[in-house]
Structure formats: structure tokens, C-alpha cells
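S.K.: Have a look at this prediction, sequence included:
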Amino acid sequence: MNHPPLRILRRGETITLHNVPPERTLLEVLREDLHSCGTKEGCGEGDCGACTVVLGQEENGQLRTRAVNSCIKPAHAANGMALWTVEDLVQPDGSLHPTQQAMAQCHASQCGFCTPGFVMSLFSLYQNHTLQGETVSREQAAQALSGNLCRCTGYRPILDAAESMQTLPRVAVDEVETLSKLKLLAQELRGPEPDSTYISPTTLKDLLQTRARHPQAQLVAGCTDVGLWITKMHKEFGRIIDLTRVAELQRVETYPHHIAIGAAVSLTDAFAALVADRPQLTDFAHRFAGQPVRNAGTLGGNVANGSPIGDSMPLLIALGANVVLMRWEQEKNGKGQIRHREMPLEKLYTGYRQNVFLPNEVLAWIKVPRPTASELTRSYKISKRFEDDISAVCLVLSLHIVDGVVHQASIGAGGVAATPARAAQTEAALRGQPWNMTTVQRAQQVLRAEFSPISDMRASSDYRRTVLGNLLQRFWLESQGQALVEVRQLRAEGAHA
């Protein structure tokens, strides 16, 4: 086996690195191979944001830039992309980029360790909004910085900087030149080599054939969880198959009765498609990890990974989503064809981190039904931090209520079992019943008894069961028009918004 060359566009020049192992992270390459130490190593798990960099690639003829965590991103996943780190923002004459200048003017740095990550998240915000003529609100800035943590300065001056950078003279990346050089770089990149240690197929057929040849290879689709296996468990992989470049799986397709989300669609874009159909999911989508994780991770990867505390599965279960699994089947005559099967998402899991995948099978699509007029859907995430935290309990409820009667009930739960689960007994307790407090109280008892969650560092078993029932009551109160106050919405008197 051989390690494929790694080529990245940086400061207008193509950088080529050889002999980069498949599990080597982008952060390691930056700090140890390229000696770019402005990008910091903090948590090593995509949580603190100190390692944030910005990657750019062509999408629909335009340059799209995204902030990502370099600590859990395989270096080869950035192959053929443009890269910016904090060192790359200073102008040729030595002047600071508006994001850096605003941070300095607003005294938004103290110890400075986290500052490069904040600057890069702001740079992505600047590229995607400020340079497009949009005014960035404080709320937008907070969302863009949701994956960055600061222990000493606090966030007010950093948010001040996000607003202040818009008032400074504009500094733009030469998009035409960058796209031109990315196109030339793409022509230099060779197709996937069958014996390579890091394979990035570009077509669905190539992906399935590669998977059939290498059923033991580690499949990644964003690597925001597998990255932790590398940095925390020190796993090494003989071969990685990366499906994020497969053209067919990068799309969100809209049909009259469902949308189909490809396994290579980022969490950012997947949630945007879900929110477009169901605006009430906006807050839930925002709370799904920090922005850099959502930019790098994929919905398909989250579902295939099957973590019992992954937030997307309870949501998709409640919405009645199906998954489409595909494989390449070789025939005796030497020819082959693509086979597929479809099933409800919850049927994918058989136990903790166990599933029904065949060795040569890949999760290709997630099909989510479109909403109907009678649908009432709410999603709840309970965690210690509002942003960038793992759920202690996740509950999503979707009811179809007609003339005051529950005709259909679909409930997904996370953090309460060995797998993401459907609350089938509670659904049965609601179905066909009048939508009133008596029905809700009976269903609360069923829901609390339906699962036997464990006690761990995030919550006790009793707490989780209690919260499950309380969330169902909250759902009922909200359905009756009660606007419930959340702690995060409270402001101290005279506090700066």
C-alpha cells in the first residue's frame, strides 16, 4: 500500500506533501510538517475551537469557505482544497485583516491561546456574509462562534469584534484567481488508486466498487467522530475510504412527498434542508454541535455511526425517515450491478454501536417525509451547555392531530437506551386518544417506564426518566399556545444584549 500525495492550495501556491499516513490530522500536518503553529491544539476532539481553520472549494461555480476543526480532520480530507490559517490573513504590506484588527481594537484577546480559532471563525463569517453585503447581527456572530470556547476574556468583546469588523475597510480574497487555481489543482489530482491508504471516490459506482474490494477499510463521511478514535483512542487505520467527494451523494433532492439527503451532505446543509420544511427545528439544528463540526460532519455519517447520544437519529425517527443502503454485487459472468435496500432508520441498529450493514454496504441516502398540515412537531435537547454539548436526553415528538384526536404519533428518543430508539409504547398510548391533559398524563407514565437509561457523567437514570415525562408535558403546554421561558433567553437588567 502507498500513501497518496496531499495537495493543498495555500497563499496562492500549491503545497504538495508526500507519505502522509491516512490517520494523520490536518492539525498535525500544519504544526509539524508546515511549521504553522498559529493553529493551536486544545482539546483534540473538535470541542474548543482553538484549531479552527478555513477550507475553500468550488461549489456551483463559486468559492465556498467553511470553518472546520483541524484537530479531528484527516489531512487527506482537505486534498485539493484551499486552506487559510491565521498566518495567512495578514496582508502583503503587513496590515491586519479586518477580523484581526477588530479583535485587537475590541481587546478581545487575553491569554491569546484561543484567539486564532476565533479569528478563523470570524474570517469564515466575514467571507460568507460581510463580503456579500450582508450585515452580521450579534446573534449570527454568536452562532458562527458556537464552536469556539474562551476561558479568560469572555465573549462580549469577541462579539463586539464581530460587529466591528464590518465597519473596517474591506479585504477580499481574489475569488476568481482562487477558483482558477483550484481548477488547475483538480486536474493534477489523480483518480483513486485501488491500493492507496486513503481513497476518495468521486462517483457512487466507484465508491461501491471500492467498498466491495476493501470491506475492512474504515469508511468516513466527515470524520467528526472517527477523528476522536484517532486523537483519543490512538487508532491507526490501514486504509480509509472517504465518501464525501461522491458527486451523487452531495445532493439534497426534493420530491413531492419526501426529501432525499445524500450521505455526503454536510450537517450544515442537511439541517438547512430540514429547517426549510420545518422552521420549528431552527434552534435544534443550531444546537447540534458547534458550527465547525456541522460544517465538516455529515448527516449520513452521524446516522451510520449510530451513537445512542447522537441527536439527529431521534429527530429522523420522529419524522419517519428511511435509509437507503447500497452495495456493489459482483456476478459470476464478471459483470456487476448496484443493489439497494430501504428500511426505517430505527431498524438500522441492533445494539450498542451495532447495525445491519453488510460488509460491502454503504449508507447512501436518508429519505425524510415532507410535513403535512396536521403535523405538530417539536424537538428538545437537554444538555449542560446550551451550545456545543452532548445531550443527556434528546426527545422529538411528531403528532398528527385531527379534530382534537391523535391520529398518528411518532416519537424518537436519544440518551435513554443502547441505541437511538422509537418510543413505540408511548406512541400506542397516544394514538387514537383525544389530545388533552388526561391523555398526556397517562402517556407520561408510559414514556418514563418505556426506557431503562444508564447513569453516567451527564445525568442519572432517574433524572433522564423524569425529564422524558416532563418534556412530553412541555410539548402539550406548547401545543396549547403557552410560551415557556428558557433560561438562555433571560437577560440581567442593564446587561448588554
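M.R.: Happy to help now that I have it.
S.K.: all contacts plus neighbour counts: C-alpha atoms, from now on.
M.R.: OK.
S.K.: which residues in the stretch 101-250 of the chain form strands?
M.R.: Counting by DSSP state E, counting those that start in this stretch, one finds strands in the stretch 101-250 of the chain at the ranges 198-199, 218-220, 240-242.
S.K.: Single out the most deeply packed of those strands.
M.R.: Highest mean neighbour count among the strands of the stretch 101-250 of the chain (mean count of other Cα atoms under 10 Å): strand 198-199, with a mean of 27.
S.K.: can you put the strands of the stretch 101-250 of the chain in JSON lines and add distance to residue 107?
M.R.: Shown next, in JSON lines, are the strands of the stretch 101-250 of the chain (distance: least, Cα to Cα, whole Å):
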{"stretch": "strand 198-199", "distance to residue 107": "43"}
{"stretch": "strand 218-220", "distance to residue 107": "40"}
{"stretch": "strand 240-242", "distance to residue 107": "41"}
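S.K.: Not including adjacent chain positions, what is the nearest residue to residue 148?
M.R.: Excluding the flanking residues, the one nearest residue 148 by Cα to Cα, 6 or more residues apart in numbering is residue 49, at 4.3 Å.
S.K.: Could you report the separation of that neighbour from residue 341?
M.R.: The gap separating residue 49 from residue 341 is 39 Å, by Cα to Cα, to the nearest Å.
S.K.: Neighbour count for these two, which is higher?
M.R.: residue 49 (36 against 11; other Cα atoms under 10 Å).
S.K.: related to what we said a few turns ago, that's a helix at the residue nearest to residue 148, yeah?
M.R.: No. Assignment of residue 49 by DSSP: H, G, I helix; E, B strand; the rest coil gives coil, placing it outside any helix.
S.K.: Below is an additional structure, to be compared with the one above:
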Amino acid sequence: MNTRPIRFFHRGAIVELDGLPPTTTVLHYLREHAGCTGTKEGCAEGDCGACTVIQGELDASGQLQLRNVNACTQFLPTLDGRALLTVEDLGEPGALTPVQQALVDCHGSQCGFCTPGFVMTMTACYEAHQAAGTRPTREQLADDLAGNLCRCTGYRPILDAGDRMFDAPAQPLDRAPLIAALQHLAADAPLHYQHGALRFHAPQDLAELARLREAHPEATLLAGSTDIGLWVNKQFRDLPTLIYTGRVTALREIRAQDDGLWIGAAATLEDAWAALTTMAPSLAELWRRFASPPVRHAGTLGGNIANGSPIGDGAPALIALGADVMLRRGHQQRRLPLQDFYLDYMKKDLQPGEFIEALWVPRPDTSWAISAHKISKRHDSDISAVCAVLAVQLRNGTVQEARFAFGGMAAIVKRAAQAEAVVVGQPWVQATADAAAAALVNDFQPLTDMRASDAYRLKVAQNLLRKLWLETLDRRTITVWRSARLAA
């Protein structure tokens, strides 16, 4: 296959790059090769937001999508065919953008180290709302800024600036040059890039991806790079061959059907969770607390599931919803329940050359009650001590089926089989919920680590089952129950 340079739009022109290792991060390229030092390096693992940039691409309908991502974890070849905007692209002395001017007016910067990252996130927010003709609430602004940390200015003046940037006359970015460049880049052949013995493949066709994966089962399959990027940044691992899924259109599709939801493995976390919460609104808070917007804009749900971390927040939700994982090797496809995909710690039922093609999530009907909870030390951008997504199917006050999925309680994300068995066929009353909570000791023997003790994890999990019962009661029933408890 023919190799070619990496091509993307940056600083008003199409850039061609060759001669850099494929694991060069976008941040390293900007600071060490492009001379764009406004983008800062803080944590180098996608937590602080100092390196935030905006990535642009055309969606399936040809519309320009601008999303803030972390430059520190993204590998340079993933920019191929896309646009890159940095703080150097915004405004100039004496002609600041509404975002920049609002930060000045509201004293939203002190040491200034984090400010470029805030500017890029706020610009992405500004562009999205200008395009939609909307204005965010202060709470929405805070959610959008969840991936950007500031440790000296404080967040009040930054949120004030987020409010004020919409008061100025509208000044959106000129999108025409970006769209024209992206349309031009769309005609390029799929990227096959080589630097010495290091190779990077970015197929654009599902069949070609399957062929490459089968031919190179030892290769690292790269999706959003939000985890694999840390293998390079923190662990200094060598990755001789990378196969990138982010250019395969079929893998990025999300199809809502009458009986469920098809989520391609390369659909971003943001898009996948948006679709999931439309079908199961009780997952909305878990979505908001799943990583940060820059991570969700780059990472994929398929990658989160393939990673198989016992503290991943995607698997508990999908297992509780009864999802299946669709696997592919060459021309062969295989389907199995997601709960059976995880065999042991970081061990999956995934054969050499096989990869996740999609996830199928059945649509829950109104007989299902679903409760989702993420327990962590920080509210935003933290790893779960316990993640629980609990679902019960109720008919005439009796439990027909139960799916209690927990992360952080074992070596894999798994269902609480003993607790489920206790409630199925029983009336859904407090005693049943208490019995399920008691049965959890037979399902899990959690570990003690830096995030939580074993006793804390077990107590939290038990309390969440009791909370599920409370959440399924209407106000009248709760009032009667409380009155009876008080009378007793």
C-alpha cells in the first residue's frame, strides 16, 4: 500500500507533514515543531485542559463540526483530513474575540497558564450556541468547562465571562475556509503513514479495516487515543503498528430503531451517550459525569468497552440495558451479550484479529425502572469508586426481571447475580430491596485501594439498591411509607 504525508488544515492553510513518528502528539507537534506555544502542557493525560484545541471535521451530512479535545493524548496522524484550531487562530491584539474580551473584562485570568485552554473550550461552546441560536445556562457552561482546571483565578469570573461573551455582537468564526479545505482533503486516499519501522494505517472502509486487523493481529487498534495516548506519555511504550478506526464512516454510525439502538464502535462517547440518554433518560447524570467534554469528544464508546477496565462507566450502563457486542474478524461476525464479553481482569472474549464492530442496545419499555449512579471523590472528571446502573422490570408491583450491574466492585464489570435472584418474582417492597442489599456480600468482595475501602464500596452498593427502591415509588406511596415509619 502506498504511504503519504499527513495532511490537515491549520493556520489558514493545508499542512503536509512527514518525518515524525506516528505517536507524536498534537501537543508536541504544536510546541516543538509548529511554534504554536500558546497551547500548554499540564498533566499530559487529558485531565487539566491546558492543552485544549478545537478539531474540525465534516459530518455525514457535510456540516462542519467543531469540538474541543485534548492535544496531549491525540496522535498527529489522527488529524489527517481534519482541521486544527489553536489559540493562535483566535483574535489579535486590539481585536479580541468575544470570548477573549469577556475573559479580560471579567478578570478571568491570573497566572494565565490555563487561559488558552479555557479560551478554546469557551470558543467551542460559543460556536455551538451561535450556530444553534441558543444561549447556555450557567449550569451548562459549568458542564462544558468540566475538562478545564484553574487553580488561581477561580471559576466564578470565568463563568461570568462565559455569560458575558454572548452579550457582545455575534462574531462567529469564518467557517468557509475550513469547509473548503476539508472538502478538498476528503478526496485524499486513506492514510498509510510510515516512519522507519513504525506504521500508522487509517482505513476508511470497514472491509479494509477488517482485512488489516486480520493481517496484523499484533497491531494496536486505536480509537479516541484517550487511553492509548497515556501508554506513550506516561508508560513510554513503543507501538510499532497502529490501525486507526476513526476514519471508518460505518463504525461511526448511530442508528435509532424501533426496538433499540445500534452504536458503531467508533462513535464518540459524546454522540453515543446523547443517543443512549434519549432512549434511557435516567442515564443523563452519568453521561455528564463520564470523563470531561474534551475526552468524550475524542474517546469512543466502543473503545471504552474494548478497554475492559473494571472501573469503566460505560459497561455498567450497557450491561444493565441488556446490550450485545457485535464482533468481527475478516468477513465473519459474532454476537454475544456484553456481560459475557468480560472473562477476567482486562481479559475479554476477543480472538486474534477480531475487533468490536458495534454495540446493540435494546430499547427498554415503560415497565423498566433504571437508576444510574457514579460515586467518586470529585464530582467532575474522576474515576469511579463505584459505578452502579440498576434496572428492574415491574408488573403489578412484582419484579419480573432485574439487572444490577456494578463497576469498581470486582476484577470486571459484572452483574450481581445473587442480589438479582433475591428480587425476581417478589413484590417490590422495602423488604425485597433490603434482601437484595444483604445478598451483595455473596456477589462481591471488593478491594481496598486509593479510591475507597472495601467496606465503603460494599455499603455504598447496598445503599444504592435501597435508593433504587425509593426512586420507583411515587410521592403518595412515599408519604404513606414515611407516615407509617414515623407512627411505628
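M.R.: Thanks, I have the structure now. Everything quoted here is computed from the prediction, not taken from an experiment.
S.K.: before we move on, back to that, which stretch among the strands of the stretch 101-250 of structure 1 comes nearest residue 483 of structure 1?
M.R.: Closest approach to residue 483 of structure 1 among the strands of the stretch 101-250 of structure 1 (Cα to Cα): strand 218-220, 41.2 Å.
S.K.: quick one: that closest one aligns where in structure 2?
M.R.: Per TM-score structural alignment, the counterpart of strand 218-220 of structure 1 in structure 2 is residues 220-222.
S.K.: Contacts for that stretch, please.
M.R.: Applying Cα atoms under 8 Å, 6 or more residues apart in numbering, the contact partners of stretch 220-222 of structure 2 are 228, 239, 241-245.
S.K.: How about stretch 451-466 of structure 2?
M.R.: Residues from elsewhere that reach stretch 451-466 of structure 2 (Cα under 8 Å, 6+ apart): 373, 376-377, 384-386, 388, 390, 409, 430, 433-434, 436-438, 440-441, 444-448.
S.K.: Residue 209 of structure 2: what's it in contact with?
M.R.: By Cα under 8 Å, 6+ apart, residue 209 of structure 2 lies in contact with 203, 243, 245, 248.
S.K.: separation between the second one and residue 271 of structure 2?
M.R.: Residue 243 of structure 2 is 22 Å from residue 271 of structure 2, where distance means Cα to Cα.
S.K.: number of nearby residues for the counterpart of residue 454 of structure 2 in structure 1?
M.R.: Superposed on structure 1 with TM-score structural alignment, residue 454 of structure 2 falls opposite residue 461. Other residues lying near residue 461 of structure 1 total 18 when counted by other Cα under 10 Å.
S.K.: Distance check, residue 461 of structure 1 against residue 451 of structure 1.
M.R.: 10 Å.
S.K.: most surrounded residue in the contacts of residue 209 of structure 2?
M.R.: Neighbours here mean other Cα under 10 Å. Within the contacts of residue 209 of structure 2, the largest count is held by residue 245, at 27 neighbours.
S.K.: Does that one touch residue 251 like I think?
M.R.: Yes. Proximity of residue 245 of structure 2 to residue 251 meets the contact threshold set by Cα atoms under 8 Å, at 7.4 Å.
S.K.: tell me, what's touching those two both at once?
M.R.: With Cα under 8 Å, 6+ apart, residue 245 of structure 2 and residue 251 have common neighbours residue 266.
S.K.: correct me, but residue 171 of structure 2 touches residue 97?
M.R.: Yes. If you go by Cα under 8 Å, residue 171 of structure 2 and residue 97 touch, sitting 7.2 Å apart.
S.K.: Tell me which of the two has more neighbours.
M.R.: Using other Cα under 10 Å as the criterion, residue 171 of structure 2 and residue 97 rank with residue 97 on top: 21 against 14.
S.K.: dump the residue contacts of that one.
M.R.: When contacts are counted by Cα under 8 Å, 6+ apart, residue 97 of structure 2 touches 90-91, 171.
S.K.: Tell me the counterpart of residue 365 of structure 1 in structure 2.
M.R.: So residue 365 of structure 1 corresponds to residue 358, using TM-score structural alignment.
S.K.: what's the neighbour count on that match?
M.R.: Counted by other Cα under 10 Å, the residues lying close to residue 358 of structure 2 total 25.
S.K.: swap in residue 120 of structure 1?
M.R.: As a burial measure, residue 120 of structure 1 scores 28 neighbours (other Cα under 10 Å).
S.K.: Might one say that the residue nearest to residue 148 of structure 1 is in contact with residue 67?
M.R.: No. With contacts counted by Cα under 8 Å, residue 49 of structure 1 stays clear of residue 67, the gap being 9.7 Å.
S.K.: shared neighbours, the two?
M.R.: Common neighbours of residue 49 of structure 1 and residue 67 (Cα under 8 Å, 6+ apart) are residue 292.
S.K.: The residue most central in space within structure 1 and residue 118 of structure 1: what is the separation?
M.R.: The centroid of structure 1 falls nearest to residue 294 when counting by Cα atoms, centre = their mean (2.8 Å). Counting by Cα to Cα, the gap from residue 294 of structure 1 to residue 118 of structure 1 is 16 Å.
S.K.: that older thread, give the helix, strand or coil label for the residue nearest to the centre of structure 1.
M.R.: Of the three states, residue 294 of structure 1 takes helix under three-state DSSP.
S.K.: Now check it against structure 2: what is it aligned to?
M.R.: By TM-score structural alignment, residue 294 of structure 1 lines up with residue 296 in structure 2.
S.K.: didn't its match look like it was pressed against residue 266?
M.R.: No. Using Cα under 8 Å, residue 296 of structure 2 makes no contact with residue 266, being 11.9 Å away.
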